[in-house]
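# Provide a 3D model corresponding to the input given below.
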Amino acid sequence: MNHNVKLSLIFSFLSATSRGIWAFTVLSGYLYELTKSNFHVGLAEGIQGTAQVIVAIPSGIYLTDGIGRDKTLKIAGVVGIICIGVTLSALLIDFEKNKRYIFLCVSLALWGAYSGVWAGSLESIYADSVHESEKSKYLVIKFITRLCANAAGPITGVVLFVCLGDTWTRPELTAVFCTGIGLSAFASACLFFFDDAQTLGIESEAAYGQIPIDPETDSDEYKASNVVHSGITGRGYRTLGERDSNTKSLNALPHKNHVDVDEHEGELSRLSPALLEKEDKMSAIFLFRKEAVPYILVMSDVLMGLASGMTVKFFPLFFKNEGKLSPIGCFAIVICTFPLMSILSKVAQYISDPETGFLSRPQVCILASYSGVTLLVIMGLFKSIWQTWYIICPIYIVRTAVMNCNYPIRKSILMNFVPKRSRGKWNSIDSVTKFGWSGSAMLGGYLCDRYGYGFSFLVTAAIQFCASSLWWLLVPLVPRRAGQ
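Down below sits the predicted model:
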């Protein structure tokens, strides 16, 4: 296994384990006990999400795709160490409530910046270190690694609360909080050991809709302006649909250059003239071209992330305040969620596989998202089941698992349609939607305080439905097999 791949998996496990201890149930519970306000919980976590948005995209463009993935990750490691020091100071120094809250907001802003720096670079160096034909497989491995860590974190939290006392009081919450923050130091240390020299060349390049450039037949002018460099001398790719300076139509190109790539195997196969003619006609409408795929993905994920941000940070408080669950009860829900999510992610990969499945990857994502939205609507409408734990907890567990099980598929599509030279930028944008859920938490806190948790769930479900529906645009653009 590649050095960067192994290190990515280790970092992902340690980072997700530490976050599983402090960043969800404990953080929301601590902030609520400090302020007694959903709005102030949302404000603090909204600051974290906003900081990530501000940092992530410039980091992806100017650092990840500029100075290199490994150097950017080393910078993130330094920021991570600073985050740990500031957060422990906010928790352990004897401040009065308002000052402690402000100090915690500052520390959360730093954590947002930290995620904004490392997230895009880590995803990029991971993708650059995996063979194109194995991207879906290794993304699932990484996803399952994170899920296992997300379960390991809450299990550690349960053990700590058993030892300290299963109550929502600040001394117990502080002790568990500090434990999770301390574990983050090991994850930050991993960031200093990544190495760009151990990434792959053309084997890791984006595949879809790209035409190999022949150094002997393509003009120097074209190669200088349109090559997506592969890392192998004299060879590169250009995007399907781009014209040579001496060519008015794709059909005028030599037939040997008309190639596409199978979405899972990464093997080059020739495009039929009929397919080229069809793509040429559709190219006038951007949304019907393969170049539009990353933009559609990001639009959908931004909407999905904003919607999730209004509720995901408040689920622990929902179960605490409405379900009357203890910290161990909330952690138990999380522990049950991630194994199911892991199983469903493998099922999603199986049924979207061109050899074993019967649905395309976009269709699987649509099915999973619509199912999750339906279950969230049930949670929002039927308040009578909120305190019946054996009904509301399974609904939430299945809803969360099915809603998030398609992440590896979404990521594999993005990496298939993004050239290697731009992965830092696109992964930074993608990381904002993945980790920046807290950006809309302030609005969610306001809705919870003003109208209740149920109303917030329904608003979230409506926006998630719209975000999921954008995936219908991808169905004709992401083929199940080569040549389709």
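# CA atoms for contacts and neighbours, from now on please.
Fine.
# In the stretch 201-350 of the chain, mark out all the strands, start to finish.
210-213, 228-229, 236-239, 259-261, 268-270 (DSSP state E, counting those that start in this stretch).
# Can you spell out which helices and strands pack onto the third one?
Right, strand 236-239. strand 210-213, strand 228-229 (3 or more Cα pairs under 8 Å, 6 or more residues apart in numbering; DSSP states H and E).
# Skip the chain neighbours and tell me the closest residue to the residue nearest the centre of the chain.
With distances taken as Cα atoms, centre = their mean, the residue of the chain nearest its centroid is residue 434 (3.6 Å). What sits nearest to residue 434 in space, not counting adjacent residues and going by Cα to Cα, 6 or more residues apart in numbering, is residue 305, at 6.6 Å.
# roughly how far apart are the one you found and residue 229?
32 Å (Cα to Cα, to the nearest Å).
# Show me what counts as buried in the top helix by length along the chain.
Ordering each helix of the chain by length in residues (DSSP state H) puts helix 97-128 first. Using 16 or more other Cα atoms under 10 Å as the test for burial, helix 97-128 gives 100-101, 103-128.
# Report the next helix or strand after that helix in sequence order.
Of the helices and strands lying after helix 97-128 in sequence (DSSP states H and E), the nearest is helix 135-164.
# report the angle between the axes of that next one and helix 97-128?
150 degrees (axes from the mean of the first three to the mean of the last three Cα atoms, to 10 degrees).
# Pull out the buried positions in helix 135-164.
Those would be 135-158, 160-161, for helix 135-164 by 16+ other Cα under 10 Å.
# Over to stretch 301-310?
301, 302, 303, 304, 305, 306, 307, 308, 309, 310.
# among these, which are in helices?
For these, secondary structure assignment (DSSP H) places 301, 302, 303, 304, 305, 306, 307, 308, 309 in helices.
# so the fourth one makes contact with residue 464?
It refers to residue 304. Yes - here residue 304 reaches residue 464: they are 5.3 Å apart, a contact under Cα atoms under 8 Å.
# Following up with a second sequence; could you model it the same way so I can compare the two?
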Amino acid sequence: MLGRLVKQYYALEYNVRLTYLYSAFFCSSCSIILDQVLAGYIYVLTGSNEPVGMVTGIIGLVRMLVTFPAGYASDRFRRDTVLKFAGVLGLICAAISLSAYISGHMLLLYVAYACWGGYFAIQRPATEALFADSIPNGQREGPMTTKYILMNVVGTLGPIASIVFFYIYGDSWSLSGLQIVLCGGMIVGIPGLAVLFFFNDDLAYENNRRANNRLSIIEDGELSDLDVTPRGKERSLLLQNDSDNEPPELWETANTFYCLGPRHIPFILFVTDFIMYNGAGLSISFFPLFFQNVYGLTPSQVNLLFVIQPALVVLL
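Take a look at the predicted model:
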């Protein structure tokens, strides 16, 4: 069965494979460095709930500010170039985060997660656009669903690893234990950041299709040059004009859902991130502290809750 899965994986489009690989590494890392362990670490370090909300708010604010220029860059420049820039920024974020975890310096932690907010705003539009362009139109439901399930499955790996660590080395909210878990989670995400340097716009399905269409037009034009009659010359000129002035795709301006269409996607993503990260700063980020302080749950018990939640999402 494993061999069959490997064959199916290699049968996928190049950029689709890389997207799955990136998701496997980095989503498992994010389940540690962005969720319950981080909240517990900040609370133990400062003895206050306020910095937990500050970190989440900083991520959301920076991500909101960078979303529009990042989306413009994804449209204006090659997506693989944007992802390489995101990869460099991600490695810088990882280095700052590791330094902040080890030193316990809150100002450095704020800087690190501000950089992460910029990273997510730059990486997400380029990755999603290249992922979609690497799948034929009308066949994206399966790969999109697979990616969503994969993200939820690997999202349980971080909490599971944390449970194992706390079970072996002591199930208590100690600063040293939380530092080790956070550093380990950050190291797991580094291979995912390295994957960003290998995406390739030229291997995307949609780009290959457009290139092949242009090539066929050019070849047809060269063949028509053999026809020296006035009609042949006229046909050659028409082919050249078609290749130089391709009409815009109708779907770019059409409304596909009531008054909304593809041109509204950047605004929808903007509003989604704004609501999600501000809402998380007011509620979800404090769930681990609520369970810790009110119910007296240990780190492994809190992590167990965060294993059950994505597992139920996948099953249901």
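# Export the ones in helices among the buried residues of stretch 301-310 of the first structure as TSV, with columns for distance to residue 91 of the first structure.
As requested, those are exported to TSV (distance: Cα to Cα, whole Å):
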residue	distance to residue 91 of the first structure
301	33
302	32
303	33
304	32
305	29
306	29
307	30
308	27
309	24
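# List just the nearest of those to residue 179 of the first structure.
residue 309 (25.2 Å; Cα to Cα).
# Please report how far that closest one lies from residue 377 of the first structure.
Following Cα to Cα, the distance that separates residue 309 of the first structure from residue 377 of the first structure is 16 Å.
# and if you look at residue 32 of the first structure?
In terms of Cα to Cα, residue 32 of the first structure sits 25 Å off from residue 377 of the first structure.
# Residue 103 of the first structure now?
For residue 103 of the first structure relative to residue 377 of the first structure (Cα to Cα), the value is 36 Å.
# mind putting the helices and strands packed on strand 236-239 of the first structure in TSV, distance to residue 395 of the first structure and mean neighbour count included?
As requested, those are exported to TSV (distance: least, Cα to Cα, whole Å; neighbours: other Cα atoms under 10 Å):
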stretch	distance to residue 395 of the first structure	mean neighbour count
strand 210-213	43	22
strand 228-229	46	21
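# contacting residues around the nearest residue to residue 22 of the second structure once chain neighbours are set aside?
Among residues not flanking residue 22 of the second structure along the chain, residue 192 sits closest, at 4.5 Å (Cα to Cα, 6+ apart). With contact set as Cα atoms under 8 Å, 6 or more residues apart in numbering, residue 192 of the second structure has these partners: 21, 22, 23, 24, 25, 26.
# Please look at residue 172 of the second structure and residue 299 and confirm they touch.
Yes - between residue 172 of the second structure and residue 299 there is a contact under Cα under 8 Å: 6.2 Å.
# Return every residue with contacts to both of the two.
With Cα under 8 Å, 6+ apart as the test, residue 172 of the second structure and residue 299 both reach residue 166.
# Between those two, which has more neighbouring residues?
residue 299 (27 against 14; other Cα atoms under 10 Å).
# The second structure: helices as residue ranges?
Going by DSSP H, the second structure shows helices at 2-10, 14-33, 36-46, 50-76, 79-103, 106-133, 141-154, 157-169, 175-195, 205-224, 230-244, 265-282, 287-293, 299-315.
# The ones you listed into a markdown table, with extra columns for distance to residue 257 of the second structure?
A markdown table is the format used below for these (distance: least, Cα to Cα, whole Å):
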| stretch | distance to residue 257 of the second structure |
| --- | --- |
| helix 2-10 | 33 |
| helix 14-33 | 26 |
| helix 36-46 | 37 |
| helix 50-76 | 21 |
| helix 79-103 | 27 |
| helix 106-133 | 19 |
| helix 141-154 | 17 |
| helix 157-169 | 37 |
| helix 175-195 | 34 |
| helix 205-224 | 23 |
| helix 230-244 | 31 |
| helix 265-282 | 11 |
| helix 287-293 | 35 |
| helix 299-315 | 26 |
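# mind checking which of these is nearest residue 251 of the second structure?
helix 265-282 (12.7 Å).
# from the middle of its chain, how far away would the closest one be?
Here helix 265-282 of the second structure is found 15 Å from its chain centre; the criterion is Cα atoms, centre = their mean, to the nearest Å.
# the inter-axis angle of that helix versus helix 50-76?
Going by the same axes, to 10 degrees, helix 265-282 of the second structure makes 170 degrees with helix 50-76.
# for helix 265-282 of the second structure, packing partners?
helix 50-76.
# Taking helix 36-46 as reference, get the angle to the helix it packs on.
Using the same axes, to 10 degrees: helix 50-76 of the second structure against helix 36-46 is 130 degrees.
# Which strands or helices does helix 50-76 of the second structure pack on?
Taking 3+ Cα pairs under 8 Å, 6+ apart as the contact cut, helix 50-76 of the second structure packs with helix 36-46, helix 106-133, helix 265-282.
# Any chance of CSV for these, columns distance to residue 73 of the second structure?
Compiled in CSV, those are given as follows (distance: least, Cα to Cα, whole Å):
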stretch, distance to residue 73 of the second structure
helix 36-46, 31
helix 106-133, 8
helix 265-282, 12
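# Let me know which of these is the nearest to residue 315 of the second structure.
Here helix 36-46 is closest among these (Cα to Cα), at 22.3 Å.
# Now that closest one on the first structure. Mean distance?
Helix 36-46 of the second structure: mean distance to aligned residues in the first structure after superposition is 0.9 Å, counting by mean Cα distance after the TM-score superposition for the first structure.
# what's the angle between that helix and helix 79-103?
40 degrees.
# so where is helix 36-46 of the second structure in the first structure?
Under TM-score structural alignment, the alignment places helix 36-46 of the second structure onto residues 25-35 of the first structure.
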